[in-house]
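S.K.: Using only what follows, build the 3D model:
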Amino acid sequence: MKKLTDILNKELDSYNRFLVLLDDQHQQLACRDLEGLNKTNAELDLLCNKVSELERERQKIVKDISKRMELSPSNLTLDDILSRLDGISNESLQQLRKAIVDTHEHIEEKRKRNEFLINKSRQLITKSVKILSSKPSHVYGQPGQSKVKARGGKVVNHAV
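M.R.: Coordinates of the predicted model:
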């Protein structure tokens, strides 16, 4: 069970790092820090790869445990293993499982929050591009003269 505990601790550490990076990403989105955002996204990609490796390693460990416990490894979950354990091993694994589930829920909340910000930014950019790229239409001013007037919105100059 030590191997399983060790790998679960590594996964929990990685998930906690995810939380920190998602907070960084949120801050960078809010401040429009593209350089920092690119760096954080690269770190998130590397961390995703690391978590995938840890997950594969955990699956191998669970498969080995299932053989020793004479259980079917096909759909074996951590809960199945925990239900057959007692004592300190069970208690520490239960705490780890709860911490991982809780952390994963926090990750999902923060991911959704950041996704919302990204989508709002995309919408704002799309509207801005439409305003800036709208074709001018001709309208009549004084008799016989036409003026060019922009369609679809206003462009505001914020220069002081």
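
S.K.: drop to CA atoms for contacts and neighbour counts, all remaining ones
M.R.: Noted.

S.K.: What degree of burial does Lys63 show, as a neighbour count?
M.R.: 18 (other Cα atoms under 10 Å).

S.K.: Can you list the helices and strands that whichever strand or helix holds it packs against?
M.R.: For Lys63, the host element (DSSP states H and E) is helix 34-68. If you count contacts as 3 or more Cα pairs under 8 Å, 6 or more residues apart in numbering; DSSP states H and E, helix 34-68 packs onto helix 2-31.

S.K.: To compare with the earlier structure, here is another sequence to fold:
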Amino acid sequence: MKYNCESYNFTVFQIADYFLSRERKQKDQDITHLKLQKLIYYAQGFVLAFTHQPLFLESLEAWRHGPVCRVLYNKYKKWSYHSIPLEQNQISLNEIKRYPEIEEILQLIWQIFGTLSGTQLEEMTHAEMPWKIAIKRGLNTPISNESLYNFFSNLIFDENKQGD
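M.R.: Next up is the predicted model:
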């Protein structure tokens, strides 16, 4: 099955708001700018794979430290390698709650990747095909939604096949 180009019409900032609102019980749940970028990448990839629709329209690019959304980078670059403070943007959170399937995927991403550091997530994305394909064409090359869809769909399909 092919993915649908019609997006859920979230902005990357709304998805960032979701992750930045998560309760951080341990130090390893801190969100740095590097970590936020990777959580956004995983959100776009898994939502494409599960729902066949992009989560947001802003593009991801292959940067030296992994996938990056440039407009999100510009908003949070002031934090550098420091933890971004907890934020509660209720408007963004309420909008996400209107789509229980999206909220469920985002919750899973937080549960699975929320305890990993930005550096650990960077290493993971460097080993994955969407970033590898784009970076071969040069730094800052867009990572296509088709590449994300294919990679994450195969990841899910292979995982489900192994469980049989």
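
S.K.: Just give the TM-score of the two.
M.R.: Superposed pair, TM-score by TM-score structural alignment, normalised by the length of structure 1: 0.28. Supporting alignment: 71 aligned residues with a Cα RMSD of 4.8 Å.

S.K.: quick revisit: quick one: the helix holding Lys63 of structure 1 to helix 2-31, angle?
M.R.: 160 degrees (axes from the mean of the first three to the mean of the last three Cα atoms, to 10 degrees).

S.K.: Now do the buried residues in helix 34-68 of structure 1.
M.R.: Of all the residues in helix 34-68 of structure 1, those buried under the rule 16 or more other Cα atoms under 10 Å are 36-37, 40-41, 44, 47, 51, 54-55, 58-59, 61-63, 65-66.

S.K.: try stretch 7-26 of structure 1
M.R.: So, applying 16+ other Cα under 10 Å, buried residues of stretch 7-26 of structure 1: 7-12, 14-19, 21-26.

S.K.: now it, how far from the chain's geometric center?
M.R.: 11 Å (Cα atoms, centre = their mean, to the nearest Å).

S.K.: Show me what secondary structure element comes after the lengthiest helix in structure 1.
M.R.: In structure 1, with assignment by DSSP state H, the single longest helix is helix 88-133. Following helix 88-133 of structure 1 in sequence order, the next helix or strand is strand 136-140 (DSSP H and E).

S.K.: what does that next one contact?
M.R.: Strand 136-140 of structure 1 has contacts (Cα atoms under 8 Å, 6 or more residues apart in numbering) with Ser146, Lys147, Val148, Lys149, Ala150, Arg151.

S.K.: Check the gap between Glu101 of structure 2 and Gln107 of structure 2 for me.
M.R.: 10 Å (Cα to Cα, to the nearest Å).

S.K.: higher neighbour count, these two?
M.R.: Gln107 (17 against 14).

S.K.: next helix or strand past the helix or strand hosting that one?
M.R.: If you go by DSSP H and E, Gln107 of structure 2 is part of helix 100-113. Later in the chain than helix 100-113 of structure 2, the nearest helix or strand by DSSP H and E is helix 118-126.

S.K.: I'd like to know which elements that following helix is packed against.
M.R.: So helix 118-126 of structure 2, by 3+ Cα pairs under 8 Å, 6+ apart, packs with helix 33-51, strand 66-68.

S.K.: Great, nothing more from me.
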